[in-house]
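**Student:** Sequence and predicted structure, then a few things I'm wondering about:
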Amino acid sequence: MTESADVKQYDVLIIGAGPSGTSCALALHQAGLKVAIIDKSEFPRDKVCGELLHKKAVETLNAILPGFEKDFINFSKTLVLKHTTVHYKGKSLTFDWVSESYTCPRLEFDNYLLNTVRKYTSTDIFTATVPDKITVTDDGVTLTIKNSPVIYSAKIIIGADGAHSTVAKQLTEKTLDRAHYLGAVRAYYKNVKNTDNVTSEVFFSSKYNLNYLWVFPIEGNLSNVGFGLLSSNISENKINLKESFYDYFKQSPELAEKFADAEQVSTLEGFGVPLGSTIGTVSGKRFMLIGDAASLSNPLSGTGMGNAVMSGKIAADQLIRSFKANDFSAEFMKGYDNVLQSSIVDGLYSSYKAQRTLSKLPFLLDIVFFIGKNKRIRKYIQSIV
């Protein structure tokens, strides 16, 4: 570090301004710590995903910031979903949820959260700022920025920078494991038949190993439509995911009819989802990983925003403990791992086993559809999903 370098000093550096990073910053709003969020993009920015947000994410944010849930529900871009209809072999089952889920375009949702951080915290926010080299020493962490003389210094760094996390790449030995990574594509459609603003839909196909195509309503008469497969499956079978997406409509007459008059209004874009069927290193000396950087998406559903928000809160709790004890060692950081395990990871492994069982024994889905006609059984299925 040269004497002429512009050094910005903080207690906590959060790399990434998505749901996990902003949730972590919000959870620190009364901790008395000097916090900075750094993100490579200018906001608002889009993030390609399914855009389904589970109730637990909003509940966690409401626990951090009382009143958040009410404000978010009243946000003009938010839809509150109360039903899910599942389609398979021309049959369908509709589940009615006690706890709602939500959709909100990531372009809007991530910016909403970042503005909430601006409103309720003293966090310094640096967008269009690309992290470069991270150095961890006994005394702290330093971060250089690409094409900038500025150096950021802190006691600890949080990797909230997604599936291709710079923090994870530099501070862990994480590598992409295709058996635990979902390749997916998504496009927006308008004028999809028989849709409403309170019902999500999923279509299963035996041709694609029971991976489903989703149709989620988005504000403005739009639907978020997407499909994903394990990267190992894509690689081994040389599958063109974009071609498979359009082929999916041919496999289901019901789906083809539903989209007969629909108009695709965005390009079909790809994205990757690191699944929680394997976690690996999520913390160490002076760092923690949260959200997609920690591989916390559900192996059965592919959803990850709820766990991202929860991991941000869990990391904030660990940060408060670490600063109180003045201990940022790898051993002390295991407290984060332990809470993450019991709160999120154990459930992800159960979902992984369910996903593997279903892929190996596809007739089980036929059984679910048969017994699901019974209201009591359907209610039980709703309680465990």
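**Tutor:** Arrived safely, thanks for sending.
**Student:** contacts, neighbours, all on C-alpha from now
**Tutor:** OK.
**Student:** Which parts of the stretch 101-250 of the chain are strands?
**Tutor:** 124-126, 131-136, 141-145, 150-154, 156-159, 181-190, 199-204, 212-218, 222-230 (DSSP state E, counting those that start in this stretch).
**Student:** Which neighbouring elements make contact with the second one?
**Tutor:** By that I understand strand 131-136. strand 141-145, helix 166-171 (3 or more C-alpha pairs under 8 Å, 6 or more residues apart in numbering; DSSP states H and E).
**Student:** now the ones you listed as a markdown table including mean neighbour count?
**Tutor:** Formatted as a markdown table, the helices and strands packed on strand 131-136 follow (neighbours: other C-alpha atoms under 10 Å):
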| stretch | mean neighbour count |
| --- | --- |
| strand 141-145 | 20 |
| helix 166-171 | 20 |
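**Student:** Output those in TSV; the columns should cover distance to residue 196.
**Tutor:** Formatted as TSV, those follow (distance: least, C-alpha to C-alpha, whole Å):
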stretch	distance to residue 196
strand 141-145	45
helix 166-171	40
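**Student:** and residue 357, which of those is closest to it?
**Tutor:** Closest of those to residue 357 is helix 166-171, at 30.6 Å (criterion: C-alpha to C-alpha).
**Student:** Show me what the closest one is packed against.
**Tutor:** strand 131-136, strand 156-159.
**Student:** One more to weigh against that first structure:
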Amino acid sequence: MTQAAEHRADVVVVGAGPAGSSAAWHLASAGLDVAVLEKAEFPREKVCGDGLTPRGVKALTDMGVDTSGPGWVRRRGLRVHGGGRIAEVDWPRLDSWPGHGLVRTRKEMDALLAEHAVGAGARLVTGTTVTEPLLDDDGRVTGVQAQAGGDREPVTWRAPLVVSAEGLSGRLAKSLGLLRRTDRPLGVAVRRYVTSRRTHDDYLDIAFDLTAEGPSRDSMPGYGWIFGMGDGTANVGYGLLDTRRGTGADRRAVLRRWLDLFPDEEGLREEDAVSPLRGAGLPMALSRGPAYTRGLLLAGDTAGTVNPCNGEGISYALESGRMAAEAAIAALAAPSADAREAALERYPVRLREEVGRHHRLGMGFLALLARPGVVRLATARGLRRPKLVDGALRLMGNLTDGRDGDAVDRALAVLLRLTPAV
């Protein structure tokens, strides 16, 4: 039997998506030796809408990512479809958040973020599949076992702390008994690229009416999107935000029926496709936890950080990666084992405090989407009222100045304060 090669680091991060690269960048920027283990080779495909809200833009800016150069395409707001009406809504003008969104393919963005972490001092190790955690006699995680390269050579990485940013699979978390909560929604994103004249559109199209095939034609809780990528293509797809309804629907038929509502010249038909239809899970509402246990921190999709209000995952992946890194930094600097554990155990508490209430509201929003008549009535009336649309956009995107903002922000702050965390 081949003996496993052995390596060491202060922190091992598993997965080089936005959550893993964010954690690695913050850890390396603090002077820690961090190794990022990624099973794929870059560039690689990732199913996503490729859109960043102002919340995501701020997370990138806070990491020192230059989003003004080639490849980053600005978008000024949303074009919302619903109830037979359409409204163009600019992103809110707030002190706490940028006034624009961005689009960029995950194929490019994930590679760029991994390189950004390397630039801060992280070690990126691709083609390495983590198989299981290393545990000491007390059951504490002290590293990971992995297989490297095409020959799947065994390799061991030892570290006092491990950050799991593996995505929905959460192999390490499952090994410690942290299973996804079935009482929390699990959505699905389905997307493809098409050649479309909407490629340079300043607004991102969002539609709140998806209807399943079949005799009942049930409306499914989700939304469709058309995001112009600025390169001659558009990302078209939908997020089905609760797969407990409409699970038998033909995904291709759902997308086709919605896109057939647009004129042929928009370039949104099957014949305009330049990529296959792909799908991926959307774990929401902090659906796996606790986000820290026995030397293992969970970030991004592994912890279920996708926003139930709008299916937004990149922003929360970046933020949870930062929070996990900050907990690890504090723990490794702690003077005693008890102080270290106290620093680590604050991470899941902080995660719930910062996003848990908003995600609880999002679960209520999913219940609303499950009532098609209510959705159509609300959107038909609401889209005629710009202030109401602006307030709804702030709420769904978790974009406010809090109690220091205007009347809308203060009202939303009260609403969040009265909402229990998930």
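**Tutor:** In hand now; what should we look at? For clarity, every value in this text was computed on a predicted model and none was experimentally measured.
**Student:** How close are the two chains, by TM-score?
**Tutor:** Once superposed, chain against chain, the TM-score is 0.88 (TM-score structural alignment, normalised by the length of the first structure); 373 aligned residues with a C-alpha RMSD of 2.6 Å.
**Student:** if we can go back for a sec, got JSON lines for the strands of the stretch 101-250 of the first structure, with distance to residue 20 of the first structure too?
**Tutor:** Shown next, in JSON lines, are the strands of the stretch 101-250 of the first structure (distance: least, C-alpha to C-alpha, whole Å):
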{"stretch": "strand 124-126", "distance to residue 20 of the first structure": "15"}
{"stretch": "strand 131-136", "distance to residue 20 of the first structure": "17"}
{"stretch": "strand 141-145", "distance to residue 20 of the first structure": "20"}
{"stretch": "strand 150-154", "distance to residue 20 of the first structure": "19"}
{"stretch": "strand 156-159", "distance to residue 20 of the first structure": "9"}
{"stretch": "strand 181-190", "distance to residue 20 of the first structure": "19"}
{"stretch": "strand 199-204", "distance to residue 20 of the first structure": "24"}
{"stretch": "strand 212-218", "distance to residue 20 of the first structure": "22"}
{"stretch": "strand 222-230", "distance to residue 20 of the first structure": "22"}
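**Student:** Which among those is found nearest to residue 349 of the first structure?
**Tutor:** Judged by C-alpha to C-alpha, the one of the strands of the stretch 101-250 of the first structure that comes nearest to residue 349 of the first structure is strand 181-190, at 14.2 Å.
**Student:** Find me the equivalent region of that closest one in the second structure.
**Tutor:** Under TM-score structural alignment, the match for strand 181-190 of the first structure in the second structure covers residues 186-195.
**Student:** Please list the residues outside that stretch that contact it.
**Tutor:** Stretch 186-195 of the second structure has contacts (C-alpha atoms under 8 Å, 6 or more residues apart in numbering) with 47-49, 232-243, 251, 267-269, 272-284, 311.
**Student:** ok, now stretch 303-315 of the first structure?
**Tutor:** Identification of contacts with stretch 303-315 of the first structure by C-alpha under 8 Å, 6+ apart yields 19-25, 27, 50, 52-58, 60-61, 64, 288, 290-292, 296-298, 336, 339-340, 344.
**Student:** taking the residues you listed one by one, which sit in strands?
**Tutor:** By the criterion of DSSP state E, membership of these in strands covers 52, 53, 288.
**Student:** which of these are buried?
**Tutor:** For those, a neighbour count by 16 or more other C-alpha atoms under 10 Å gives the buried set as 52, 53, 288.
**Student:** Please produce JSON lines containing those residues, extended by distance to residue 9 of the first structure.
**Tutor:** What follows is these, written out as JSON lines (distance: C-alpha to C-alpha, whole Å):
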{"residue": "52", "distance to residue 9 of the first structure": "37"}
{"residue": "53", "distance to residue 9 of the first structure": "34"}
{"residue": "288", "distance to residue 9 of the first structure": "19"}
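**Student:** residue contacts, residue 411 of the second structure?
**Tutor:** Counting by C-alpha under 8 Å, 6+ apart, residue 411 of the second structure touches no other residue.
**Student:** Just give me the neighbour total for the aligned residue in the first structure for residue 359 of the second structure.
**Tutor:** Mapped onto the first structure by TM-score structural alignment, residue 359 of the second structure lines up with residue 348. As a burial measure, residue 348 of the first structure scores 23 neighbours (other C-alpha atoms under 10 Å).
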